[in-house]
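A.B. asks: Test case, fold it:
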Amino acid sequence: MIPRTSRPRYASRRRVRTAAALTGAVAVIALTGCSGFSFQDDICGDGEYPVMSVGGTGSACVKDGEKVPEGYTRYPEGKVPQQVDDKWDVYWRTHTVDEKGNIVKAPEEK
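C.D. replies: From the prediction side, this is the model:
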C-alpha cells in the first residue's frame, strides 16, 4: 500500500511538462510581440463608408445610402482607409483633396 503522503511519480512529471509548455508559450508570445493576436479597429462600422473633409485632414463615417455631407468628399478610389493606422489612414494624415479633387499636401496644423 502507498502511504498517503507520497504521490505517484507521474504526477510530478506531468507538472514539469505543463510548466515547460506554459513557459514556452509565454516565450513565443513575448518574442513575437503578440503579432499573431493583434487587432485593428475599422475606420467605420458596418453599414457605413468613410469620407474626408475637403482641404483638411478631418474624416467622418456616413451611413450607406446617404449623401456625402457638405464640405466632405469620398476618398479617391483605391486610396480608402479601411482600418486605423493602415497605409491609407496614415497617408491621409498629411494629405487631403482640394476643391477641384486634386490630392495635395494638407495644411500645417497651428
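A.B. asks: Could you use CA atoms for every contact and neighbour count after this?
C.D. replies: OK.
A.B. asks: Could you list which residues are in contact with the residue nearest the centre of the chain?
C.D. replies: By CA atoms, centre = their mean, the chain has its centre lying nearest to residue 40, at 1.4 Å. By CA atoms under 8 Å, 6 or more residues apart in numbering, the contact set of residue 40 is 83, 84, 85.
A.B. asks: what's around residue 56, how many residues?
C.D. replies: Number of residues near residue 56 (other CA atoms under 10 Å) recorded here: 22.
A.B. asks: oh sorry, the question was meant for residue 35
C.D. replies: 10.
A.B. asks: Proceed likewise with the subsequent sequence, for comparison:
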Amino acid sequence: MNVSRRTNRTVTATALGTALAAGAALLALTGCAGFEYREDVCGGGEYPVLWVGGTGSACVPDAEEPPSGYTRYPEGKVPQQVDDKWDVYWNTHMLDADGKVVEVG
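C.D. replies: Below is the predicted model of the structure:
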C-alpha cells in the first residue's frame, strides 16, 4: 500500500509540473499579453515641460516653474508615459515662440 501512495504522489507531482511548464510556455509564446509595462515620462514629484522651438522636453520638480526656454505642455496634450499618444505627437510637433503648435517637417 505504501508503494501505491508513492506512485500516486509521483503522478500528481508530475502532472503539476507539466501543467506549470505548459503555463510558462504559453506566457512565453504570447509575450505576456496583458502585462505591459509603461514607463512614466517623469518621476514622482515632477511634471514634463516642452522645449520652445524644438521637440525636446525635460522634467521639472512640481514646486518649480519651467526653466528658460521651456514651457508647460498645452492643457490636455501632456504626455504621461513614454510612447503614449502625446509623447509620440510631440516628437513631430513643437511650440513656436508665439505658443503656436507647429508640425516639424
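A.B. asks: What's the TM-score once they're superposed?
C.D. replies: TM-score of the superposed chains, computed with TM-score structural alignment, normalised by the length of structure 2, equals 0.85; 105 aligned residues with a CA RMSD of 2.1 Å.
A.B. asks: Skip ahead from the longest helix seen in structure 2 and say which helix or strand is next.
C.D. replies: Longest helix in structure 2, counting residues (DSSP state H): helix 2-30. Next helix or strand after helix 2-30 of structure 2 toward the C-terminus (DSSP states H and E): strand 46-51.
A.B. asks: contact partners of that following strand?
C.D. replies: In contact with strand 46-51 of structure 2 (CA under 8 Å, 6+ apart) are residues 41-42, 56-62, 66, 69-73, 78-79, 94-95.
A.B. asks: who touches residue 79 of structure 1 in this structure?
C.D. replies: Counting by CA under 8 Å, 6+ apart, residue 79 of structure 1 has contacts residue 88.
A.B. asks: Residue 9 of structure 2 now?
C.D. replies: Listed by CA under 8 Å, 6+ apart, the contact set of residue 9 of structure 2 is empty.
A.B. asks: Give the equivalent position in structure 1 for it.
C.D. replies: Under the alignment (TM-score structural alignment), residue 9 of structure 2 maps onto residue 11 of structure 1.
A.B. asks: can you check residue 72 of structure 2 too?
C.D. replies: In structure 1, residue 72 of structure 2 lines up with residue 74, judged by TM-score structural alignment.
A.B. asks: wait, doesn't that match sit right on residue 62?
C.D. replies: No - in this structure residue 74 of structure 1 lies outside contact range of residue 62 using CA atoms under 8 Å: 10.0 Å.
A.B. asks: just to revisit the earlier point, so of the contacts of strand 46-51 of structure 2, which ones are in strands?
C.D. replies: Those of the contacts of strand 46-51 of structure 2 mapping onto strands are 57, 58, 59, 60, 61, 70, 71, 72, 94, 95, per DSSP state E.
A.B. asks: Just the buried subset of the residues you listed, please.
C.D. replies: The neighbour-count test (16 or more other CA atoms under 10 Å) marks 57, 58, 60, 70, 71, 72, 94, 95 as buried among these.
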